[in-house]
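Chemist: Give me coordinates for this.
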Amino acid sequence: MSNTQNGTAPVLEVRDLGIDFWVDGEWVSAARGVNYTLNPGDVLAIVGESGSGKSTSSMGVLGLLPANGRATGSAKLAGEELIGASTPRLRKVRGKGISVIFQEPMTALNPVYTVGYQIVEALQVHDPSMRRNQATARAIELLTQVEMPDPKKAFDSFPHQLSGGQRQRAMIAQSMANDPKLLIADEPTTALDVTVQAEILDLMRRLHTELDSAIVLITHDMGVVADLADQVIVMKDGEVVEHGSITDIFNAPKHPYTQALLAAVPHLGTVSIDPDELAERIDTDHVLHMKDVVIEYPKRGRVPAFRAVDGVDLEIRRGEIVGLVGESGSGKTTIGRAAIGLMPVHSGELSVAGHDMVGVKGGDLRKIRRDIGIVFQDPGSSLNPRIPVGESIAEPLLLAGELDKKAMNLRVEELLDAVELPRAMRNRYPHELSGGQRQRIGIARALALKPQLLVADEPTSALDVSVQARVLALFQDLQRDLGFGCLFVTHDLAVVDLLADRIAVMHNGKLVEQGTRDQILRNPKDPYTQRLIAAVPVPDPAEQRERREQRRATLGK
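Modeler: Next up, the predicted model:
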């Protein structure tokens, strides 16, 4: 029975909410006809791809739209209309009636003030009578509630001095400072490692239960939705295409878009390996060989040398995809950078396609790099914004100097065909393409010189699930056709389960476990690997509930 039926008023009632932006002399709709009711303790997930209107509609409720935006319809917080409310009134609502946890705490927290100062400010703005020492004590209490390691130290720390998970905890502490009726969490775990994500979700679940706050969870991660939500709204192109309970949406989705969205989500433990296909595809020649590799960041001033990778042995054969997984700071990206010659090896053996990489420099390194391709995490920042994407694809060919202009143009067109993009797109600039299209351009550029080794560094982490699914399918097709070996660096174990033939697990600079996909994901031996896998949310509410309880039992919570 709902709280409304029990006589408790809804926290938020949204009716026919619309969001428009003034563009080129006319109003353009970004969201329309959004309706939902939130009662105390409810968790509503709003899901959809980038541009669906999920974040814009929620920010419109708070009056946090840019100057060319407007909100129409109705949004009542405990019976009080917010649409059209004055700015002074909305300022009193923000942080007190409604708080927001933003996607990236580093940009939401003020870098020039300590974490403690910012929490104290949030307290005193809404309660001017609160003394400084009272606010300080309350801020430290809040940091303790969000399980911040050493709350007093964190109180005096600046945002950049905290880890990503600690910054997110600080933002949650700030958002809960005034016991809000409603918490809007906009992609609160997207940038976090799976173990930290699991801790943040546990924290949000506990705090919202204790405070009986309602939560609007904005996300594209269906595993997070399965873990936390009670009801789900699915948005596409600014419209709500489906609205139902968590069980109905996951077990019996009605709209084709919802069905496609769920089908595109990688699900840990659902992929099987064909041993015959594997044996046919993988060669015996090694394209990457590492033995007892040590990589250090040198001493700088008073900052001592830091050993990022310690004694790693790793091999990749031609035609093989090896997933390198681990949390932030584990050393996995450092290994990828060393493989392409961007990080020097302190000691040990490292060779690529038979070429010794230790100590190689200058022209010799440039020759070796013809056999190596790299796909970066953020295609937007790795492509030159001032030149058409066709020129970006051609750049490795131009530097290699092996083709004339006609042959180079033909090769660019072949690469665009290979990544399933129209040839006419070569004349567009990066900002004119979607995220998925930019990532396809990045893959085309990486394959321009037909490399023997491809290093893919989190190539799909910034993409929507359906775009990610298409890019991963394309990646698999290209790998089968071209036969390159691949080091796939990621923290997404579901993606690794979909792609990798073997998996290597990094922790604190050491390789703690490696083996076949089944060995690592179905029967892990190392305790760290077991914790990592247990923390991965799966897009199934019943299974996720069971996994969460098992994880809590393992941790003794």
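Chemist: Please make it C-alpha for all contacts and neighbour counts, starting now.
Modeler: Fine.
Chemist: Can you show me the strands along the stretch 151-300 of the chain?
Modeler: 182-186, 214-219, 231-236, 239-245, 286-297 (DSSP state E, counting those that start in this stretch).
Chemist: mind listing what Glu13 touches?
Modeler: Asn35, Tyr36, Thr37, Leu38, Ser74, Ala75, Lys76, Leu77, Gly79 (CA atoms under 8 Å, 6 or more residues apart in numbering).
Chemist: what about 10 Å?
Modeler: With contacts defined as CA atoms under 10 Å, 6 or more residues apart in numbering, Glu13 is in contact with 35-39, 74-81.
Chemist: Could you also give me the structure for this next sequence, so I can compare it with the first?
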Amino acid sequence: MLKCHDLSFSIGSQRLLKDVSFELAAGETLAIVGESGAGKTLLSKLMMGFAPTDGVQDGEVLFEHQELTALTDKQWRTLRGSAIGRVAQEPLSALNPVKRAEWILSRAIQLHQPAHKRSPSQLRQRIDELLLQVGLRPEHRKRFPHQLSGGQRQRLLIAIAIANSPRLLIADEPSTALDEQTQQQILRLLKRLQQELNIAMILISHDLQLVRDIADQVVVLKRGEIVEQGRTEQIFTAPAQDYTRMLLARPSFQRPEPVVSAPLLRVSHLTVKHIIDGIHFELALGENLGVIGESGAGKSTLAKALLRLIPATGSIEFDGMDWQRLSRQELRAQRGKMQFVFQDTTSSFNPRLTIFQSLKDAYLAQHQGQTHHVEPHLRQAMQDVGLDETLLARYPHELSGGQRQRVMIARALIVSPKLLILDEPTTALDQVNRRHIIALLQRLQAERHFSLIVISHDQGLLATLCHQYLVLSQGRQLAGKAHSVRHDMPHHDDVADANWHETPISRQVIES
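Modeler: Predicted coordinates:
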């Protein structure tokens, strides 16, 4: 069904993809894996006709014996969304922010099925069916994208991709923002739909372990080149390359030592109408809090309420200040002390500014008058998060999802905060860069002495970084208070296959 032969892509003197070749039969699943920046998303865009205009493409891509690289824009518009569906990596930026889910889905259906006339009731029934298929409720069709959680937005994208029963589905990190239970539900859904409709599927992921049960064959990319490819079982049981073995390796970190210091944050009865209710906890300087819960539990809403990005009631005492009572001017002056790394990397940057300009603006916001020596600080910030300083000249869309996520961490740390809130900081990262980010946060925290609030489905990350944890379910705090992490709590390897609500972390809270 799909054949890629010696596909290469270059921008200027930089070769981003080199001689990529593979074949995919109808009904099969190909997983493309590799670390951040390996070229996975670029490869998926080339197969959808979204090649960057300033690049040069060589090689061929054949879909059902049709040469895709020779298609006109009009031919691509006919093919995309009907014969070939795609689940984008960044759900918030891929959805129209001023349209409800119902409008977005109905447009996807009607645009590619003009000959199939549906009455309003039939169209609504089809939309409800699609929502239920991806784990959403029919009432979600009335919501705007910003009213959905990250996981709900991603499921909406999957509903759009399967709306017209495509023959090929390209899923770019389709379960990145989801908790482990929902991840498995989405992957099982994709596999079931594939089997029922005989769809060929390309699954792009930084997590090699995630694709084991769904992929028939695996392609491992490194810096735009294939380093290994073969049947899935062969890749997992007898990997031929050290790079593949490194991607398969499980990380191992020591748990954090207890912190004894002055209180930094006290939260009491924090409530956001209809979303979270009555949250309370305390956090000392240098101490880390993990927040865990299913998609839609209110984790990101809690973070936004702490930052005063959305209205909330209750008490927030931060660094000796009544955070809720600060005026707009006072809050602006204190913003640097509490920083946020957002879950959605694309919508968190101004697309018209280079990375240099984005970091510079963040630095100058807290270091006014220090314009003469900005560049060395920005270069050091990039090095701190493991990125090449040459990326400073690029725009956000020219970086991979993992690279953007690391730039966001650099931007937050450049103002030396006392509290850093991270919303799913490792979801877009492969095992190699995940280990790097964890080690980076541990080193920087030891050097600069700040606190962390980590929102994540990654239990290995929480067990490694966090001294206490908070479990949310449907906007409520389980067990009524935050709990300290027990030193005998199993590590990530022991709970990797468990659902979030069945893990030792949350089970201890529920039983207490």
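Chemist: what's the TM between chain one and chain two?
Modeler: TM-score of the superposed chains, computed with TM-score structural alignment, normalised by the length of the second structure, equals 0.75; 481 aligned residues with a CA RMSD of 4.6 Å.
Chemist: how about the contacts of Glu13 of the first structure in a markdown table, adding neighbour count and distance to Ala339 of the first structure?
Modeler: Listed next are the contacts of Glu13 of the first structure as a markdown table, based on neighbours: other CA atoms under 10 Å; distance: CA to CA, whole Å:
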| residue | neighbour count | distance to Ala339 of the first structure |
| --- | --- | --- |
| Asn35 | 17 | 52 |
| Tyr36 | 14 | 51 |
| Thr37 | 15 | 53 |
| Leu38 | 25 | 51 |
| Asn39 | 23 | 53 |
| Ser74 | 20 | 56 |
| Ala75 | 26 | 54 |
| Lys76 | 17 | 56 |
| Leu77 | 21 | 55 |
| Ala78 | 16 | 57 |
| Gly79 | 12 | 60 |
| Glu80 | 13 | 59 |
| Glu81 | 16 | 58 |
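Chemist: looking at the strands of the stretch 151-300 of the first structure, which is closest to Ile101 of the first structure?
Modeler: Between Ile101 of the first structure and the strands of the stretch 151-300 of the first structure, the tightest spacing by CA to CA is seen for strand 182-186, at 4.6 Å.
Chemist: The second structure: matching residues for that closest one?
Modeler: Matched against the second structure by TM-score structural alignment, strand 182-186 of the first structure falls on residues 168-172.
Chemist: Mean distance of the matching stretch to its aligned residues in the first structure, please.
Modeler: In this overlay with the first structure, the average offset of stretch 168-172 of the second structure from its partner residues is 1.7 Å by mean CA distance after the TM-score superposition for the first structure.
Chemist: Against the second structure, what's the mean shift for whichever strand or helix holds Ala338 of the first structure, could you check?
Modeler: Assigned by DSSP states H and E, Ala338 of the first structure belongs to helix 332-339. Compared with the second structure after the fit, helix 332-339 of the first structure shows a mean deviation of 4.3 Å (mean CA distance after the TM-score superposition for the first structure).
Chemist: How far off centre is that helix?
Modeler: 20 Å (CA atoms, centre = their mean, to the nearest Å).
Chemist: what inclination does whichever helix or strand comes after that helix have with respect to helix 332-339?
Modeler: Note on helix 332-339 of the first structure: by DSSP H and E, the next helix or strand toward the C-terminus is strand 347-352. Strand 347-352 of the first structure and helix 332-339 are oriented at 70 degrees to each other (axes from the mean of the first three to the mean of the last three CA atoms, to 10 degrees).
Chemist: Please, where are all the helices along the stretch 301-450 of the first structure?
Modeler: 332-339, 362-368, 379-382, 389-400, 405-418, 435-446 (DSSP state H, counting those that start in this stretch).
Chemist: Return the residue of the second structure aligned against Ala229 of the first structure.
Modeler: In the second structure, Ala229 of the first structure lands on Ala215 (TM-score structural alignment).
Chemist: what about Leu7 of the second structure, neighbour count?
Modeler: Residues lying near Leu7 of the second structure (other CA atoms under 10 Å) number 18.
Chemist: To clarify, my last question referred to Arg325 of the second structure.
Modeler: Count around Arg325 of the second structure with other CA under 10 Å applied: 12.
Chemist: quick one: what's aligned to it in the first structure?
Modeler: Per TM-score structural alignment, Arg325 of the second structure is aligned with Gly359.
Chemist: Gln445 of the second structure contacts Pro256, doesn't it?
Modeler: No: counting by CA atoms under 10 Å, Gln445 of the second structure does not reach Pro256; the two are 11.1 Å apart.
Chemist: shared neighbours, these two?
Modeler: In contact with both Gln445 of the second structure and Pro256: Glu287, Asn288, using CA under 10 Å, 6+ apart.
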